[in-house]
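In: kindly return the folded structure for what I paste below:
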Amino acid sequence: MTAVLAGCGVTGGDGDVRLTLVAADYDLAGGDSTEKYWAGLTAAYEASHPGVDIDVRIESWNDVDRVVAELVDAGKAPDLAQIGAYADHAAAGRLYSADELLSVPVQANFLAPLISAGEMRRVQYGMPFAASTRLLFYNKKLFARAGVAKAPTTWDELADDARKLKRAKVPYPFALPLGPEEAQAETMMWLLSGGDGYTDDTGRYVIDSDANVDTFRWLKTELVDKGLTGPVAPGKLNRKAAFAAFSRGEVGMLNGHPSLMKEAAKQGVDVGMVPLPGRDERPRAAMGVADWIMAFKQNGHRREAGDFLNYVFSDANVLKFAGDNDLLPSTVSASHAMEDDPEHKALAPFLKALPDSRLYPVGKTSWARVSDTVKRNIGRAVEPAGSPDAVLATIGRAARTAEDAE
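Out: Take a look at the predicted model:
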């Protein structure tokens, strides 16, 4: 969907400055909730800032990063973009830094892991617009049918529960979506669960570390080879299909995010949620995800863009967007407010996991290429004739090559 918001003073008027914003569409049902959010926000802002008009263009997540890149290449960069990645634009010197835009209280209010993920060379360019974390989801009804009394806390318990679910004729005892849609997310969750991740403490890629290879050996031998991941090969199973199967009551366990909780409840699935178990205990961090907003220098509207962003990150606006879309606030104060709101009680486990979460290495310009390499190849690591050692070594070499070219 592409829409330009009009009316309510959004595109008209004789303002001294016209700001342009390209934003992603979060309405999973194909409606206009994202459009309405920005229309209400910009109308309220313009009412108290008569010298500024704001044009908002909504693009689908399939297109929004490409659309912004094309505008930049054509010399028509928007003033603001709310998209999935900022690193390439920051590396090219196109963006204002956060401290050039935001007041000190607003910049300091972002959650710590989101600040770190928004930095390139210790300078923050990506401002976290919304966030989420991932938890292990399980179907309580299927657990009861299989005689599983409680959620797993270790990998051995998870595998044992999956075996019981299989004996109870559950189609997907543990759904493992390593298909190309979002394999980089499922992979990161398991790498963290195994004690490592995509990068080390210095920010260098370590995808083929001993711990990561051991993680995929375990997935292959203890889950996939034993027929515990369902009728679709993990490398062919996409997240969307796995979530749909969970909502139909066909999946015992999988890794999910807040929107799945709501959709499954609509279908009558009684959902339990816990942190993904570690090899022997809870892993040191859950996976966090953030979407970013950034400001381009081209049009020279630093002051106006910064003032608008300070308004965007007010608690009321952050909470409304997060609440409307089953996402988590990106700021400390809004997170505390959501924790205290009974209406959002179901999000409490996700909120608890976010402050200590680890995010994709989005501050690296190589990450887009590395992520694509993971998406295209990681499923082969758990194929019947696959070799986790060989596949992760190939991905690791490609990652280091991309990193050296940054």
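In: when you work out contacts or count neighbours from here on, use the C-alpha atoms and nothing else.
Out: Fine.
In: which residues in the stretch 251-400 of the chain form helices?
Out: Here the stretch 251-400 of the chain has its helices, by DSSP state H, counting those that start in this stretch, at 258-266, 302-312, 315-324, 332-339, 348-353, 367-377, 388-404.
In: how about those helices in JSON lines, adding distance to residue 45 and mean neighbour count?
Out: Listed next are these as JSON lines, based on distance: least, Cα to Cα, whole Å; neighbours: other Cα atoms under 10 Å:
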{"stretch": "helix 258-266", "distance to residue 45": "29", "mean neighbour count": "16"}
{"stretch": "helix 302-312", "distance to residue 45": "8", "mean neighbour count": "19"}
{"stretch": "helix 315-324", "distance to residue 45": "11", "mean neighbour count": "18"}
{"stretch": "helix 332-339", "distance to residue 45": "19", "mean neighbour count": "18"}
{"stretch": "helix 348-353", "distance to residue 45": "29", "mean neighbour count": "18"}
{"stretch": "helix 367-377", "distance to residue 45": "34", "mean neighbour count": "19"}
{"stretch": "helix 388-404", "distance to residue 45": "41", "mean neighbour count": "18"}
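In: to compare against the first, here's the next sequence to fold:
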Amino acid sequence: MSRIAPFGWIVLVLACFLSGCGRQDSDSVRLTGWIASPVEETLTRRFIDTFEQGHPDLPVRYEPITANYMDKLLLMLATGTAPEVVMIEAFWIPLLVDYDVLLPLDRFLAQDPGFFPDDFEPVLLDAFRFGGALYGLPKDYSTLALYFNPAMFAAAGLGEAPRSWREFAEHARRLTRTGDGSIDQYGYCHAEDLEYLLPFVWQNRGEYIDAQGRAVFDQPAFAEALEFLQRMKRGGIAVMPSDVGAAWNMDAFGRRRVAMAISGLWSANFMNETYAHTPYRAAPLPVGKQAASVAFAVGYAIPKRTADPDKAWQLLRYLTGPEGGRIWAESDVGLPARRSVAREAAIERDPLKRVFMQSLAHARIWRFRVNQRVLDETQSALQAVFLTGAEVRPTLKDLKRRLERGGRLYTDARRRE
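Out: Model (predicted):
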């Protein structure tokens, strides 16, 4: 995640006030979000068109943010210039509640019995709840699953995707190919980010932060999961994206430098648009002591300083309602958050989407209450393990010491939950 230096914030705030940016047109409702792909951009504009057809007296001004989304959104929220409806990932809810910049939505649900919040997958609705209040509504989600190249599997005499850690390592070994004295195809590409490690940790019955808010990543279960992946890399059957000149793990997969990679449903669009000639399938993550995956929930919220919340609710209601969900369901951007929409779209009959949807049963939401310093320090430790070969257990113990010396690990919002 990109960050803005404190001085940059001052300059941007002054520029915003002096220019009068973000002034609201009382005859319209403003909407912002990030642009993950051309497909998502097209779908959002379809949302707006269909909403305006049903609400001719409430035109929508779409103001997408093309880069540094959270930096810019936080600035607008802090200065009261944010659009009336903002796209938000559940991961950011604790931070935004801490800043007291989001409007609780409970009263809208209480006054709108036809909205049927019980139709949402419960874990997704709870992802936007904090301190007993609901601060956003989910539009879609994805879990993590294992992408694999069926042609490479067939060439290695493999039929099905690995179902256990042992099979995972064995598949990676058989899929690694050497030509002219060097490896030209690896079994697996691992992204060194925390969210891609956590499924292995949770499958090993480990934790990153426990229920009491304590850092427990120096415990054996966490270390064992990290050591398992490091052994695969040391054994020459797994790589990081940079090892093969790739920008990220699915880039390495698309270039056919690796046979397996872990990612979300969003990567299907990437593969179809960028590497259309690379075949792929998806399977549930290989299982350790128990099944586990990570779920990423995206939705919409209303800023607390919005002048006309009722007007904003009309748009948010549509974006996260059944009609809006049907539009999202037509693409591979994400899975519908509403169960009725998933049934109507026959997601269970789609061999790709079914994998990601069924993984929700044992997934946990990507959301922590730690501050950014903790995440940045953790990322640096994981890079040391994967990129420089640092020993796992001393690295984790040193990480915990550094974090505890640095002061408070959590956002103030934690005290109110």
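In: for the helices of the stretch 251-400 of the first structure, please prepare CSV with the additional fields distance to residue 156 of the first structure.
Out: Converted to CSV, the helices of the stretch 251-400 of the first structure look like this (distance: least, Cα to Cα, whole Å):
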stretch, distance to residue 156 of the first structure
helix 258-266, 25
helix 302-312, 45
helix 315-324, 35
helix 332-339, 32
helix 348-353, 23
helix 367-377, 26
helix 388-404, 19
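In: closest one to residue 176 of the first structure among those?
Out: Between residue 176 of the first structure and these, the shortest separation by Cα to Cα is 13.4 Å, and it involves helix 367-377.
In: next, the angle helix 388-404 makes with that closest one.
Out: 160 degrees (axes from the mean of the first three to the mean of the last three Cα atoms, to 10 degrees).
In: what's the average distance for helix 367-377 of the first structure when superposed on the second structure?
Out: Its aligned residues in the second structure lie a mean 3.1 Å from helix 367-377 of the first structure after superposition (mean Cα distance after the TM-score superposition for the first structure).
In: for the stretch 1-150 of the second structure, which segments count as strands?
Out: Using DSSP state E, counting those that start in this stretch, the strands of the stretch 1-150 of the second structure run over residues 29-32, 60-62, 85-89, 129-130, 133-134, 137-143, 145-148.
In: what does the fifth one correspond to over in the first structure?
Out: With the alignment judged by TM-score structural alignment, the segment of the first structure matched to strand 133-134 of the second structure spans residues 123-124.
In: looking at the strands of the stretch 1-150 of the second structure, which is nearest to residue 187 of the second structure?
Out: strand 145-148 (9.5 Å).
In: show me what the closest one is packed against.
Out: In terms of contacts (3 or more Cα pairs under 8 Å, 6 or more residues apart in numbering; DSSP states H and E), strand 145-148 of the second structure is packed against strand 258-263, strand 281-283.
In: how much does the first one stray from the first structure?
Out: Taken over the aligned residues, the distance from strand 258-263 of the second structure to the first structure averages 1.4 Å (mean Cα distance after the TM-score superposition for the first structure).
In: that older thread, export the strands of the stretch 1-150 of the second structure as JSON lines, with columns for mean neighbour count and distance to residue 273 of the second structure.
Out: Output for these, formatted as JSON lines (neighbours: other Cα atoms under 10 Å; distance: least, Cα to Cα, whole Å):
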{"stretch": "strand 29-32", "mean neighbour count": "21", "distance to residue 273 of the second structure": "25"}
{"stretch": "strand 60-62", "mean neighbour count": "17", "distance to residue 273 of the second structure": "25"}
{"stretch": "strand 85-89", "mean neighbour count": "24", "distance to residue 273 of the second structure": "24"}
{"stretch": "strand 129-130", "mean neighbour count": "20", "distance to residue 273 of the second structure": "35"}
{"stretch": "strand 133-134", "mean neighbour count": "18", "distance to residue 273 of the second structure": "36"}
{"stretch": "strand 137-143", "mean neighbour count": "27", "distance to residue 273 of the second structure": "19"}
{"stretch": "strand 145-148", "mean neighbour count": "24", "distance to residue 273 of the second structure": "16"}
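In: with distance to residue 247 of the second structure added, can I get these in JSON lines?
Out: Listed next are the strands of the stretch 1-150 of the second structure as JSON lines, based on distance: least, Cα to Cα, whole Å:
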{"stretch": "strand 29-32", "distance to residue 247 of the second structure": "27"}
{"stretch": "strand 60-62", "distance to residue 247 of the second structure": "30"}
{"stretch": "strand 85-89", "distance to residue 247 of the second structure": "23"}
{"stretch": "strand 129-130", "distance to residue 247 of the second structure": "34"}
{"stretch": "strand 133-134", "distance to residue 247 of the second structure": "37"}
{"stretch": "strand 137-143", "distance to residue 247 of the second structure": "21"}
{"stretch": "strand 145-148", "distance to residue 247 of the second structure": "17"}
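In: tell me which of the ones you listed lies nearest to residue 298 of the second structure.
Out: For the strands of the stretch 1-150 of the second structure, the distance to residue 298 of the second structure is smallest for strand 85-89, at 4.4 Å, taking Cα to Cα.
In: so what secondary structure elements neighbour the closest one?
Out: Packing partners of strand 85-89 of the second structure (3+ Cα pairs under 8 Å, 6+ apart): strand 29-32, strand 293-301, helix 309-319.
In: with distance to residue 193 of the second structure as extra columns, can I get these in JSON lines?
Out: JSON lines is the format used below for these (distance: least, Cα to Cα, whole Å):
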{"stretch": "strand 29-32", "distance to residue 193 of the second structure": "27"}
{"stretch": "strand 293-301", "distance to residue 193 of the second structure": "12"}
{"stretch": "helix 309-319", "distance to residue 193 of the second structure": "30"}
